[in-house]
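Chemist: Below is the sequence, then the predicted model.
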Amino acid sequence: MTAQKSVLQLSVHEEKIRKRVWATVSKFSGVTSIAMDDKTGKMTVVGVVDVPRIVKKLRKICNAELVTVEVVKPPEKKPEQEKSTPAKPTEIVAFPVTQFNYPYQYHYSSANSYYQPCENYRFVAEEPHTCVMM
């Protein structure tokens, strides 16, 4: 089945009925788009749907008539011109890391790190004028 564009003439005079019509039509599977002109009362339904079933459901809500049904042609695809592929930028490797071959390898060198290792050092600062407020 192909996509169809159906135009329905509805007699919708109240906002409450208009909302019920929108909800009813949107529940059908295969509906691609819905558009409604409030001045003329025409609703356009596009999609792969069974139009007589829609009209039958809408007649329970308001006066509905089928105006036109036409097959929607898919848009033609234009052949694309071959685009020249941009040249890949060369990759620059600044400093390859050779120390860490494995993700959980222990880093034994402390010369490159900011924090020096603290083995069992203790630092005690003795100031003559310490002030403690409680």
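Modeler: In hand now; what should we look at?
Chemist: contacts, neighbours, all on C-alpha from now
Modeler: Will do.
Chemist: Where do the helices of this protein begin and end?
Modeler: 15-26, 51-58 (DSSP state H).
Chemist: Show me what the first one is packed against.
Modeler: Which is helix 15-26. The contact analysis (3 or more C-alpha pairs under 8 Å, 6 or more residues apart in numbering; DSSP states H and E) places helix 15-26 against helix 51-58.
Chemist: angle of the helix it packs on against helix 15-26?
Modeler: 150 degrees (axes from the mean of the first three to the mean of the last three C-alpha atoms, to 10 degrees).
Chemist: and the comparison structure, right after this:
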Amino acid sequence: MKKLVLKLDLANVKEKQKVMTKVSGMDGVISVAIDMEKKKMTVMGDVDAVKVASKLRKLCYAEIETLGEDKKDDKKDDKKTVDVAELLKTYPWLYHHYQPYPPVVYAEENPYPCVIC
């Protein structure tokens, strides 16, 4: 996983939202964080730094500051992984059947009668 830090020239929150939307929609992006005080954006994931910078340059000034590997410990990540089956056994209310539409009940025998007759 790569860590990419970009220097941006953002004027307001609206530009920040546009930048976040543009970058978070790219393939391989895991997380995006922007520090408005320092005007820096951190992108985590398997991304091409040049593609990210070129997409951002259409919205605002963007400059690649650093690019490198993330220095997280793998041991910490192992503790956070949870087996889904084990989680559902512990908390059965997490899984519920989703019905996209409620069942339709008609009061008449023929809900679509012939208009001509």
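Modeler: Done, it's in. Note that this is a predicted model, so its numbers are computed, not measured.
Chemist: Once they're superposed, tell me the TM-score.
Modeler: Remark: TM-score between the superposed chains equals 0.61 [TM-score structural alignment, normalised by the length of structure 2]; 76 aligned residues with a C-alpha RMSD of 1.5 Å.
Chemist: about what we covered before: ok, which of the helices of structure 1 comes nearest P75 of structure 1?
Modeler: helix 51-58 (22.6 Å; C-alpha to C-alpha).
Chemist: Structure 2: matching residues for the closest one?
Modeler: The aligned range for helix 51-58 of structure 1 in structure 2 is 49-56, by TM-score structural alignment.
Chemist: check the fit of the matching stretch onto structure 1 and give the mean distance.
Modeler: On superposition with structure 1, the mean distance recorded for stretch 49-56 of structure 2 (mean C-alpha distance after the TM-score superposition for structure 1) is 0.4 Å.
Chemist: that older thread, with mean neighbour count and distance to T68 of structure 1 as new columns, can the helices of structure 1 be given to me in a markdown table?
Modeler: What follows is those, written out as a markdown table (neighbours: other C-alpha atoms under 10 Å; distance: least, C-alpha to C-alpha, whole Å):
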| stretch | mean neighbour count | distance to T68 of structure 1 |
| --- | --- | --- |
| helix 15-26 | 14 | 17 |
| helix 51-58 | 15 | 10 |
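Chemist: Just put those helices in CSV and tack on distance to L8 of structure 1.
Modeler: Output for those, formatted as CSV (distance: least, C-alpha to C-alpha, whole Å):
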stretch, distance to L8 of structure 1
helix 15-26, 11
helix 51-58, 8
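Chemist: Can you tell me which of those is nearest to Q9 of structure 1?
Modeler: helix 51-58 (9.8 Å).
Chemist: Spatially central residue for structure 2, please.
Modeler: Residue closest to the mean C-alpha point of structure 2, counted by C-alpha atoms, centre = their mean, is S24 at 5.7 Å.
Chemist: Just give me the match in structure 1 for it.
Modeler: So, by TM-score structural alignment, S24 of structure 2 is matched to S26.
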